[in-house]
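Chemist: quick one: sequence plus predicted model below, questions after.
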Amino acid sequence: MDQVDEPMLEPRGPLSDEATQFRLLLDSVTDYAIYMLDPDGYVKTWNPGGQRIKGYSPQDIVGTHFSRFYTPEDVAAGLPQRGLEAARNDGRFSAEGWRLRKDGTRFFASVVIDPIWVGDELVGYAKVTRDITERVQAQQRLREAEASLLQAQKMEAIGKLTLGLAHDFNNLLGVVINALELITMRISHDPRLTRNVEAALRAAERGALLTRQLLTFGRGQNLTPQPHDLNRLILELADLMRRSCPENIELRFDLAPGLPVLQVDRSQLEAAILNMVINSRDAMPDGGEILIRTRRAHTAIPAATEHAAQDMVCVSVQDTGTGIPQELQQRVFEPFFTTKDIGKGSGLGLSQIFGFALQSGGFASLDSEPGNGTTVYVHLPVGSTSE
């Protein structure tokens, strides 16, 4: 017996015609803005996804030009029109960039524009926009974390190399200093030789100071943490800091009240603050202002992704000096690296700050813009002791 094909049933109800099916499809899409433009770029249709992403209702947007979604700088550069021209000439245009919502906020969008032809006549464009801000921000955070990790690994490698050299050099200087002191005791009758030996001794002691700074950077310096009030320590240093600066530099303080007591090595913390002030002073040969600020902060150590944010106290020194070029800022904490002229700095001041902060369980960072000054931050953990 021959099989008889059953007749195909026609859709009934709300799906009875293609136009209704298409409208239901567009109305169900909320993650994409899908709409039509006329040949001049004016919006002809609008779907719920467009309203969710961009904030406009159909009454707000239909009949207006799609360039209103672009930033003012992109409109001035002619990007909306170039997108339509590329779609018409090439058959499709796709791009990513910043777009504007109704409330003025920006989002990062992935955009596709396809021309719509009826025969040889261009009747408009189909435009699809997707909000990819979260993806772009996640990629940016990943790049920043990778850069921080690479920087931390580089500084760790430099620290290990520095630590070994500093130990060896410190031992040699110890022998030199002891020998010079013995010579001084035996040639006290010869003023000329005494002066020469004393000059050599001062140079050797200066070398010993530099090696101590290198040891601090390499975390090979033995710290002696004790409880200290950060604000009181800074105020006790105020006279010394003022004497270190010429009259054309104003020194100001913004010290947050009620800071917790820190367990830190006082001498190393004082050296770090003085180094920050001296660096700021040197960045302002024509005068300016230095602001020393303290505050509480809840933050995590950069590049230590396994550590959660914790309570810290931050001391910062801000100047109105020349600033540091962006391409050099990643290197400023390296030993012997300096932006000063030859002979005007050892390049160990910021490395001492970096090593002290790291060995104390915190971190040091820098924010600078050429022509707009520099701020150096030292974050120290609350309620912890140095290693």
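Modeler: Cool, the structure landed. A quick note: this is a predicted structure, and the numbers were derived from the prediction, not measured. Numbering: from 1, shown residues only.
Chemist: please make it C-alpha for all contacts and neighbour counts, starting now.
Modeler: Noted.
Chemist: is E334 in a helix, a strand, or coil?
Modeler: coil (DSSP: H, G, I helix; E, B strand; the rest coil).
Chemist: what of the one 3 residues further on?
Modeler: When the structure is reduced to helix, strand and coil (three-state DSSP), F337 reads as coil.
Chemist: any idea how far L233 is from it?
Modeler: The gap separating F337 from L233 is 29 Å, by CA to CA, to the nearest Å.
Chemist: so these two - more neighbours on which side?
Modeler: Neighbour count, other CA atoms under 10 Å: between F337 and L233, F337 has more, with 17 against 13.
Chemist: tell me the spacing between the more buried one and T305.
Modeler: Counting by CA to CA - F337 and T305 are separated by 27 Å.
Chemist: do the same with I342
Modeler: 38 Å.
Chemist: try R101
Modeler: 34 Å.
Chemist: again, but for K54
Modeler: 34 Å.
Chemist: the more surrounded of these two?
Modeler: With other CA under 10 Å as the criterion, K54 and T305 differ in neighbour count, and K54 comes out ahead with 22 against 12.
Chemist: the more buried one against R106, yeah?
Modeler: No. K54 lies out of contact with R106 (CA atoms under 8 Å); the separation is 9.4 Å.
Chemist: next up, a second structure to put side by side with the first:
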Amino acid sequence: MTQLQRPKDALNDESRQLALLVNSVTDYAIYMLDKDGVIRTWNPGGQRIKGYSAAEVIGTNFSRFYLPEDAAAGVPQRNLRTAALEGRCIGEGWRVRQDGTRFLASVVIDPIWVDGELIGYAKVTRDITERQEAQERLQKVQHSLLQAQKMEAIGKLTLGLAHDFNNLLTIIVNCLDLISLRVKDSAASKLIETALRAAERGAFLSRQLLTFGRGQKLSPEPLDLSRTLRDSQELLQRSAGDQISVVFDLHDDLPLVLVDKAQLEAAVLNLVCNSRDAMPNGGTITVKTNVQVTQDPVSEAHQPLPHVCLTVEDDGEGIPAAHQARVFEPFFTTKPVGRGSGLGLSQVFGFTTQSGGFPMLSSISGEGTRIVLCFPAYEP
């Protein structure tokens, strides 16, 4: 009977109640410090979060959990002073586990007073790394969704303008052709020829706009990316110029992709020419193909999927971070006036997305740019 009553007796003893409560909590590190920050108690939550057993930490200073640079700057002692002066110290910061890994901690420090004398502190720490990572993932997805919606809106506007512009150009070209048949004067013929070339240039720009707006009619066919790029090696090297080396890292036995070959070749040529322009003093462009397990930034799929990827990477000037969100917009360019229409990357974007894929860009100013075009594998 005495043994059966012992658990009930523990609940009737206030000190035992507190000990049971603290030692039953594993999601929070709850421990006491003396007024100098030396650890006096330790609960299982502290061991689970930080990796130390009670024997390893009791009697040592709690500053051991802080990042070395924070400890050297006196952050632990400053937090204790804040708690003593303001009645509580609440904050978040990076801490270090026993194995050296870092975690984001939510910390509360309360002073303990007895008869008006400060005798120590009660400290509660919670690991909020997963929550922080979830928030960052959510913000990234929201940003990607907003960017996709913006590009879709621009695409619809561009599509309408491109169609109207194309219709006007068709009339202009037809009229010039008819005039050229009737006019025999050599000077007038040259003017007509110049106007026709300008109209053809306008028609080309219109096709690029239609590609960005997903209004360009594609002729997709199953293609081996590596084989297609091998056939274009000479053209790409010639387009890059003598000062630039184009390195090909093309993997064999890749799954086929269903894309328009002419649009694919135009997209790669655009990327290589952009890289060339970013390296006026020469450099290296790497063109490679492989399979990557990745996820469309705006996809609703929860798991990344394998994609057949084409990468064009350079070691040039890079793109400023402030401009990276706009590089695929039509007519946006970081090049000097007269050195680009701003439609090259928009063609790449439109072709890739219309083919069921998505582009990824990463760039660091002064170090280079990498653009990856990801396509779903073709399944007959």
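Modeler: Looks like it came in fine. All values reported here derive from a predicted model rather than from experimental measurement.
Chemist: strands of the stretch 1-150 of the second structure, start to end?
Modeler: For the stretch 1-150 of the second structure, the strands defined by DSSP state E, counting those that start in this stretch occupy 28-34, 89-96, 102-114, 117-127.
Chemist: same list, these, but as TSV with mean neighbour count and distance to L169 of the second structure please.
Modeler: Formatted as TSV, the strands of the stretch 1-150 of the second structure follow (neighbours: other CA atoms under 10 Å; distance: least, CA to CA, whole Å):
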stretch	mean neighbour count	distance to L169 of the second structure
strand 28-34	22	70
strand 89-96	16	61
strand 102-114	18	60
strand 117-127	18	63
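Chemist: closest to F328 of the second structure out of those?
Modeler: Proximity to F328 of the second structure, assessed across the strands of the stretch 1-150 of the second structure by CA to CA, is greatest for strand 102-114 (35.4 Å).
Chemist: same for the closest one, what does it pack against?
Modeler: helix 75-86, strand 89-96, strand 117-127, helix 129-182 (3 or more CA pairs under 8 Å, 6 or more residues apart in numbering; DSSP states H and E).
Chemist: how about the second one, aligned to which bit of the first structure?
Modeler: Read it as strand 89-96 of the second structure. Strand 89-96 of the second structure corresponds to residues 93-100 of the first structure when matched by TM-score structural alignment.
Chemist: figure out the helix or strand that E247 of the first structure lives in.
Modeler: When elements are assigned from DSSP states H and E, E247 of the first structure belongs to no helix and no strand.
Chemist: how many other residues sit next to the residue mapped onto it from the second structure?
Modeler: Counting by TM-score structural alignment, E247 of the first structure lines up with D242 in the second structure. Look at D242 of the second structure: counted by other CA under 10 Å, it has 10 neighbours.
Chemist: now G361 of the first structure
Modeler: 17.
Chemist: tell me the counterpart of it in the second structure.
Modeler: G361 of the first structure maps onto G356 in the second structure, by TM-score structural alignment.
Chemist: per the alignment, A147 of the first structure corresponds to what in the second structure?
Modeler: By TM-score structural alignment, A147 of the first structure lines up with H143 in the second structure.
Chemist: should've said D265 of the first structure
Modeler: Structural correspondence for D265 of the first structure with respect to the second structure (TM-score structural alignment): D260.
Chemist: swap in L274 of the first structure?
Modeler: Per TM-score structural alignment, L274 of the first structure is aligned with L269.
Chemist: test my guess that its match contacts E234.
Modeler: No. Taking contacts as CA under 8 Å, L269 of the second structure lies outside contact range of E234: 11.5 Å.
Chemist: if you count what's nearby, which of these two comes out ahead?
Modeler: L269 (20 against 12).
Chemist: residues contacting that one?
Modeler: L236, S239 (CA atoms under 8 Å, 6 or more residues apart in numbering).
Chemist: mean shift of the helix or strand in which it is found relative to the first structure?
Modeler: Per DSSP H and E: L269 of the second structure is located in helix 261-277. Comparison of helix 261-277 of the second structure with the first structure after fitting gives an average deviation of 0.7 Å (mean CA distance after the TM-score superposition for the first structure).
Chemist: what are the buried residues along that helix?
Modeler: 261, 263-277 (16 or more other CA atoms under 10 Å).
Chemist: closest one to R81 of the second structure out of these, please.
Modeler: The closest of these to R81 of the second structure turns out to be S275 (CA to CA; 55.0 Å).
Chemist: contacting residues around that closest one?
Modeler: S275 of the second structure neighbours (CA under 8 Å, 6+ apart): I285, E313, D314, G316, T369.
Chemist: if we use 6 Å, what do you get?
Modeler: D314 (CA atoms under 6 Å, 6 or more residues apart in numbering).
Chemist: with T311 of the second structure instead?
Modeler: V287, K288, I371, V372.
Chemist: from L223 of the second structure, how far out is it?
Modeler: 16 Å.
Chemist: next: D231 of the second structure.
Modeler: Plainly put, D231 of the second structure is 12 Å away from L223 of the second structure if you go by CA to CA.
Chemist: same deal with W42 of the second structure?
Modeler: 63 Å.
Chemist: which one's more surrounded, these two?
Modeler: Each of W42 of the second structure and L223 has its neighbours counted (other CA under 10 Å); W42 has more, 22 against 17.
Chemist: thanks a lot, catch you later.
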